[in-house]
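**Student:** Okay, here's the prediction I keep looking at, along with the sequence it came from:
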Amino acid sequence: MSFLEQVLQEIQKIGESIGDAEKVDRLLQENLEHLYEKLDDKNENLDDKLVRELRTWATKMQEILDKLQPEEAKKIAKNILIFSNKIFQFSLNSKASNTEKEIVIAGYEIALKVFDKEAYPQEWALLQDQLGCFYSSRIRGGIAENIELAIQAFNSALKVYTHDYLCEQWANTQNNLGNTYLYRRREDKAENLETAIKLHNNVLKKLYNNEPYSIIWSNSYSLIWAETKNYIGCAYLEREKEDKAKNIELAIEAFKDALRVYTCNSFTYEWAKTHNNIGNAYLQRKKGDENLTQAIEESIEAFNAASQVFIDLDNYQWARTQNNLSSAYLQKKKGNKQENIDLAIKACQAALKVYNHNAYPQEWAITQSDLGDAYQTAGKYSEAYEAFDAAIGIVENLRGKIIFGSNIDSDKQKLAEEANLIYQNMVELCLELANNNPQYYAHAIEYAERSQARNLVELLATKNLYPKGDIYREEIDKLRHEISSKQRQNLSQQELPKLQKGLDELLNKINIEDDSFKFTQKINPISYSEIQDLVEEKTAIIKWYITTNKIITFIITGDKNHKSQQKPLCICSSKGLEKLIKWCKEYFETYHASRNDDNKRHEWKSLLTTRIQKLAKILHIRYVLSLIPENCNRLILIPHRFLHSLPLHALPFSNKQDKCLLDKFPGGVSYAPSCQLLQLSQTQQSLNLHHLFAIQNPSAKNPEANLKYSNLEVKLIKSFFGSYKVLEEQEAKEDNFKKFDWNSLSNFCIHFACHGEFNLKYPLESALILAETEEEAKDKQLKEQKEDGRLTLAEIFGLNLKHCQLVTLSACETGIADFQSLSDEYICLPSGFLFAGSPNVVASLWKVKDISTAFLTIKFYENLKQMQKNSSQLEKGAVAIALNQAQLWLRDLTVEKLNNWMKNMPLTGTEKFELRNTFPFDQIREPHHWAAFCAIGQ
């Protein structure tokens, strides 16, 4: 048992002393004395279990304090703060891990229960301000979530501090808040930076009337003025709005202002920090080669000045300065190039002697990445590989810290975007190394995989983790889905602790019988040999990976002897990438403009065929296909980033332009977000559909939204099933859907014949549009809980569809993923249903026509059921085969074929007549009619 565990064990005895104030106080004093003796020579880490116990203890302490007299509670709260502060000092003065901060935060949160705003406003505000500082540097729980907590704490403090009352404290907290917005990951980055600048400017305005440095007040709050200038300089340096060069000059001006107060003799530490900041500003100053050379020399001079101070005062700041020096030397044009690279490597290595991956994981990863860049520039590829690999390992460890909190997908996505360049560099480096050692081709594919759709991979890989003996299985399933859903919604500050408490209580019970169980765990990345095992004979995978320099196309086949099995093809230069980016920009901009404009929608549709043909050329699809064995009849596409939202299955491959990938691969063309997700989906049971659950035209009451052909669609689809449940029109309420007992069905599919929409700004708010719940109750609380008829992606994560085998989203925009993201997080409606339990999802890539969609989906199910008649269980890829055949049938449909088909359908004479006269035979070969849907998953 570690020392900190012993301390916490002693403190937990307090929980047995409810109502006994003297005993509680004595136990705290004894532990403090014990702590004073041991802190200097102990360095132990707390594990997840201990942190959970700490939260349980904190809850008990709050219950104790609620039952005590105010003076007794105040006395104990002060002792807890003393204890917490001592722990904090220990964490600063040693190599302790970030876990010790959990004790500090817990102590402050407990103290806030005693020192409330009404009775102790100043103490309460001080605690909030200090908590904000602790949250700002906290790792556990996710950096983005902690920054939000910090912002909330600083804003709370500012309810007491004003520029008229406790103005110095107000200014410090304003600056703390502004600096926190500088690093905020949520919401719009540009707006966050504007908020930071506004907060700092507010200090300058309220305290100093925006006057320049003046002797009149140089001795009054001059340090706050200098600190504010330093903060605002950092914000200008990161600012995205206005002219970049102008912002850099404003930053330099602000830093120079700060240096009027900070001198090397009077405020040495602050002087060094400001030199580090101004060095960064010089490094970003780019106004022509001559000025750039001078700016880099000035930055190196500033960094060296700061470094000489920090080496004796602050190891952490010294390491930061060394890292900055590395960047400067790597960009330096003056002098010997190799000497500059060597100095860059030396500076990174020096920084890494201070940083360790436990206490400073982010900084350590950044420095390892910079070291990799330096080695790669020097041509030392093996050393660069080791550095990038180390950086990636820590990035993935940081992902593991983001296990609880609101907006979890967004937080992980932001981290993935920040780390994206490391993965890109590693993939390109592996391809470079493979020129002499072919085994690195496999490593290139593996590292590309490790950066793709990781959120969904982690969710699917951990959802079936249970304790030994499968104890508490139902409780775990319920909590997993509830947490997955709630964390993707805007949780209130009351809901989040309740979920955390429920999770802690369940884990405490489980760990009594299985102390090794964790709610989540690190997921091992898929290996190249495992990827090969996914590919059966006559099957090929085309996997794209986009870097800042090129498009890389990997080809993996089931033929172990095939040449493309070992060597992926890099088909696109930077020029080709420029063409692709331009193509995608035009495609998505015109589509987005067409969503609510009939004229632009017509234009988008008319250009779709030409655009798809152009995309095929940019991706060199004919050449790629020439490298796939002729006997391959099944194709699995694994897109990257914005390619997820494109109809790649419709790419033409012949000069005639009338044949696409669907024609070439009769065994099916399907999609998977990544190879590892494909692997996870294939572990689920084979397809064997018995029951249908359908949503039918929920918007029927609205003349503008009524889907005329969806009624016919569901009528014919259900005729293929012996057992079905249909929620028709107003019965298809969101509430009815959510409350349905999914465990009452087995081997079933869900068919949505409704409206859908992709939310470009907030992808988690993308939704299927069901019927609204009519509110009859007058109770206010019930009204607030009324369902709005929008089944959002966040809510879909809360469904438990473990017996579902197929979800068909016969609606608009159901397969569009976030195409603006720099990372490759697969955030779209299919991701929610894959997590909910369905191994197969059929979804659309644009706004679809009601009539053509109805025909397509009816034929799709007809194909599936026909395949099932021929075999008790459907083969892998059956969904893709059935969908692809339906798409080709629809594309090539004629009046004669339609008449023959309708003979076998349960249609009335009137229905046949109407279909024959309204079907768009003259347009049906246009891809916007037949190519919108894709098969995702198994």
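**Tutor:** Cool, the structure landed.
**Student:** Every contact and neighbour count from this point should use C-alpha atoms.
**Tutor:** Will do.
**Student:** any idea where the strands of the stretch 451-600 of the chain begin and end?
**Tutor:** For the stretch 451-600 of the chain, the strands defined by DSSP state E, counting those that start in this stretch cover 539-546, 551-557, 569-572.
**Student:** okay, these, which one's buried deepest?
**Tutor:** Across these, averaging neighbours per residue (mean count of other Cα atoms under 10 Å) puts strand 551-557 on top, at a mean of 25.
**Student:** Show me what that one packs onto, helices and strands only.
**Tutor:** Under the contact criterion of 3 or more Cα pairs under 8 Å, 6 or more residues apart in numbering; DSSP states H and E, strand 551-557 touches strand 539-546, strand 569-572, helix 574-594.
**Student:** same thing but 6 Å
**Tutor:** With contacts defined as 3 or more Cα pairs under 6 Å, 6 or more residues apart in numbering; DSSP states H and E, the secondary structure elements packing on strand 551-557 are strand 539-546, strand 569-572.
**Student:** In a markdown table, list these along with distance to Gln29.
**Tutor:** As requested, the helices and strands packed on strand 551-557 are exported to a markdown table (distance: least, Cα to Cα, whole Å):
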| stretch | distance to Gln29 |
| --- | --- |
| strand 539-546 | 59 |
| strand 569-572 | 67 |
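**Student:** Use this one as the comparison:
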Amino acid sequence: MEDASRELFQIQLFEAVFENLENPEGVYPLLKANKHKLDERFATVLRLNTEAMLSEASPKYAQGFAACLAGLSFLIKEFRQGSEASNLEIAITGYEVASKVLTYETYPQQWVGCQLMLGNTYHRRIKGEQAENLEQSLCYLHKALQVCNREQFPELWAEIQSNLVIAYGYRIRGDQVENAELAIQAGEAAMRVFTRDQSPEGWGKIQNNLGLVYRDRILGDKAENLEKAIACYQNALSIRTREDFPELWAQTQMNLASAYRHRLKGDAAENVEKAIAANQRALQVYTKAAFPQDWAQVHINLANAYLHRIHGDRSENLEKAIAAHQSALQVLTKEEFPRQWAMAQMNLGNVFLEQEQIEEAISCYRSALKIFTPTAFPNECLKVGQTLGNTAFNIGDWAEAIRGYSVAIEAVETSRTWASSESRRQEILADSLHVYENMVQACINNKQLNKAVEYVERSRSKRLVDLIVSNDLYSDGEIPDEIQQYLQDFEAIQRQIDNELRQHNNSNNFDASKLGKSPQNRAAIEAHNKIIADLEADKQQIWEQMRRLDPVLAGQIQVSPMNLSSIQQLIDLPTTAILSFYTTSHDTHIFIIRQSQITLHTCTDLGFETLQESILTHWLGQYLNNQDTWKEQFSFLIAELAEVLKLNDLIAQHLKNIDELILIPHLALHQIPFAALLIGENQYLGDKFLIRYVPSCQILEFCHNRPTVSSLMNYGIVEDATEDLPYASWEGEQLANLYNIPNNQRLKGSQEASVSNYRQLIQKVQVIHSSHHARSRLDNPLESALFLGDGCITLSQLLTPSWRNPQLEDVFLSCCETGLSVTEITDDILTFSTAFLCAGAKSVISTLWAVNDLATALFSVFYYQFRHQGNKRLQSIRQAQFELRILTGETLTTIYKPKLSSFLTQKLKETDTLRKKIQKERDSHPHSSLLYEQCHEEYKKYDKIGKLIYQAKKDLELFCRESKPFSHPYYWAAFTCSGLN
């Protein structure tokens, strides 16, 4: 019976539309009289009746009827009475049915109009998930834009652009930075048609909508964006006057009020008063009877203004805020207007919180979270979840705090997944790290150490995890063409940088020996010159574009967080423990994870600022500025750190029956040689425990899951690539003899140790030993470099899909600073150590500072001797460090000096022969000729190498005279192992 009534009403409506083609508003009396029939069932009946009628109608009649249906849909969409949610559903139904007849091929302009209206209606839709509605809106608008060009249909094209401003401005999914910029681009495009003079109403609409975008824009200066928003609204009001456009005037007044409330410039108290005044102006038009939803929205705005009001009595303002919210909630029911209802609950909670009515506030926040879920409204969910967490945290309700922070973190991770650029992903995580910190502390306070360590894991090294997962997809070498092109461009810029570096080095009489394995070396904190800096910036842009195409960043692949059980499965032996460090604002926590238990060691009052200041200023600062002072202060700084970390208490209380530690440092602790931390009289942490490092448990899991390669290890060596490290060649020779490494797997000197040869070698061996110069770039870790004969291999190159080496078991970087970096706040430690793990290696040995050439050569030889005897990596590192520490000058003199001296003498002889040969050739050319200059450069190179070898012989003599020349941790503690044992 009810459906029959609706069918009759539909017939009457179509007749009214046909009778009022010249005056569409003539249909409104009929709509007002029957508004109770405009419900979702009406939409269903409308679809059934119209689709049946159109299927039997002639093409000409169908076209006229479909156009009439589209017109009726527009009238119902704009109808201000009845249920707005139902009205929009009916309009969507009508447009969808009409667009099946009004196809682009037959009626292009009308089809585009239907797509535009569908886009417009979906972004206003109340039913369904708002995030999905906005995606549908964008889909329809982009469909229309694909076939509607500015030249043929300028006004329609501009109207689509105008609607894109709103759809992108309110979009929930995707990258929020990108959405706002796309909205601004669409607005600027629309204003090329809708100018103030030619189309003032359209121009005013765009100005209003751009104001909404600038108010919440992330990119750029927040204060300036708000000023732009206010300017846009004021521009809109110059057209949208109360006399000519009362509804639009009220809408813009409400928006202006919101901008003034958030304004950062000007007098804060006056800004709130301006916000209140603008809201009250809006209420002159937005009455509860005529515009109930808008009236309610203004009351929410007023409530927020009163909450932040500075003038007037505070308690009175808060009462006004509560009253305004309660008024709004008379209209904004959870069923009809879920988002607005939830927003009112959130804001009402804020008022109760201000009044110290904590239970009422918590109740409101809980209510809001029923609608503001992590996937439906991540931004709002983050705000409410965090506020709920903080509120409960402050009263010691740890369980409630955990509930609040839990949904907030899910919202952060949802937003991070939707971000399309790597840098934006990092920003989202960095902006929310305090939520993770509070969550971890709440879990600790609630005696839930398992949850605490799981959230520690979720907060760290996410960028590295993304990179490993991404690059593992290309382990078979299949790389999409578009990424291949970016990789080629990336490598081309790197070659330009290499050329520029060569020219810079030549013109500045550059000494390559100071790049590494030399006490004078220090990490770089900027590019060599502006040309290189600009090229690096170009490389970074290509990196970002390449990463945007990545399946992980595109959201096609997601990495599930680890729970405690899966973390514990990474521990092979009951005598091994994971030590996961986590520094908060106040304390440093060390989680001790064993196969079947987890405990906690807390260093109170060792918060972020204290620890970072201690390490970055005293440790790293001295290393960069004065290495002699740093070396002198080394033992004192290490002892101090062992004391503040309460290492002896940690060992006594938590590490009984443990002999291996897997360390996961946090922030500045990545720079610390834990093996050298003193735990007793001349006893170091490395004496008691085997030690290895990983950036996170998730990365350790990736290493564990990599397939086992052949048991027959194939070795490769890259040695003395710039021919100025005398002991590197000796080191390579000892390894080659020990493992019978053929010459074609030894890249010796500048001619053989080229970038391309290195790349080829690393693809066919399971163990690579690199002994040459390297340097860390603390200002830009991706530009840290391994220096080879004809150029560099940068850390960023190793992190691209083209450097996939899943067959690599071991990488030994016998170079300077290959494990040194300053971490970002998100704790992504970008070093050559982590880069080789990303590239496929299971284990990497690297260095935390610029190491000594002779000490490094001896350490390497000791390490491989122990490995050759069947020892595992960690045992071999510890034994090699111990051998180097206890090596006496007497032993050095009797056992090693003869071999080393003989080797250096031979090298000096070869170098002198080459120097004399090139001198002779040089002198055969006229002094002013290019050939003379080229030969002279070669002559200077060999002359310098000769002096270096001579200096190495003198240093050997000095070391031989000392009782234990390498006992200082500077010589042995830099070497660390990351990955598997």
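**Tutor:** Structure's in. What do you need? In this text the structure is predicted, and so the values were computed from the model without any measurement.
**Student:** right, and the strands of the stretch 451-600 of structure 1 - which one's nearest Ser766 of structure 1?
**Tutor:** Taking Cα to Cα as the criterion, Ser766 of structure 1 comes closest to strand 539-546 out of the strands of the stretch 451-600 of structure 1, the separation being 25.5 Å.
**Student:** Check the mean deviation of that closest one from structure 2.
**Tutor:** Mean deviation of strand 539-546 of structure 1 from its aligned counterpart in structure 2 after superposition (mean Cα distance after the TM-score superposition for structure 1): 2.1 Å.
**Student:** now stretch 72-87 of structure 1
**Tutor:** With both structures laid over each other, stretch 72-87 of structure 1 and its partner residues in structure 2 are 4.5 Å apart on average (mean Cα distance after the TM-score superposition for structure 1).
**Student:** which helix in structure 2 runs the most residues?
**Tutor:** helix 930-961 (DSSP state H).
**Student:** Grab the nearest non-local neighbour of the aligned partner of Ser585 of structure 2 in structure 1.
**Tutor:** For Ser585 of structure 2, the equivalent position in structure 1 is taken to be Thr548, counting by TM-score structural alignment. The shortest distance from Thr548 of structure 1 to any residue other than its chain neighbours is 7.7 Å, reached at Gln424 (Cα to Cα, 6 or more residues apart in numbering).
**Student:** farthest residue from the center of structure 1?
**Tutor:** Most distant from the centre of structure 1: Gly909, at 52.4 Å, with distances by Cα atoms, centre = their mean.
**Student:** Return the distance of stretch 81-92 of structure 1 from the chain's centre.
**Tutor:** For stretch 81-92 of structure 1, the separation from the chain centroid amounts to 33 Å (computed by Cα atoms, centre = their mean, to the nearest Å).
**Student:** Just the buried residues of that stretch, please?
**Tutor:** By neighbour count, with 16 or more other Cα atoms under 10 Å as the criterion, the buried positions of stretch 81-92 of structure 1 are Leu81, Ile82, Phe83, Ser84, Asn85, Lys86, Ile87, Phe88, Phe90, Ser91.
**Student:** Quick one: these as CSV, columns for distance to His755 of structure 1 and secondary structure too.
**Tutor:** As requested, the buried residues of stretch 81-92 of structure 1 are exported to CSV (distance: Cα to Cα, whole Å; DSSP: H, G, I helix; E, B strand; the rest coil):
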residue, distance to His755 of structure 1, secondary structure
Leu81, 55, helix
Ile82, 59, helix
Phe83, 58, helix
Ser84, 54, helix
Asn85, 56, helix
Lys86, 58, helix
Ile87, 56, helix
Phe88, 54, helix
Phe90, 58, helix
Ser91, 55, helix
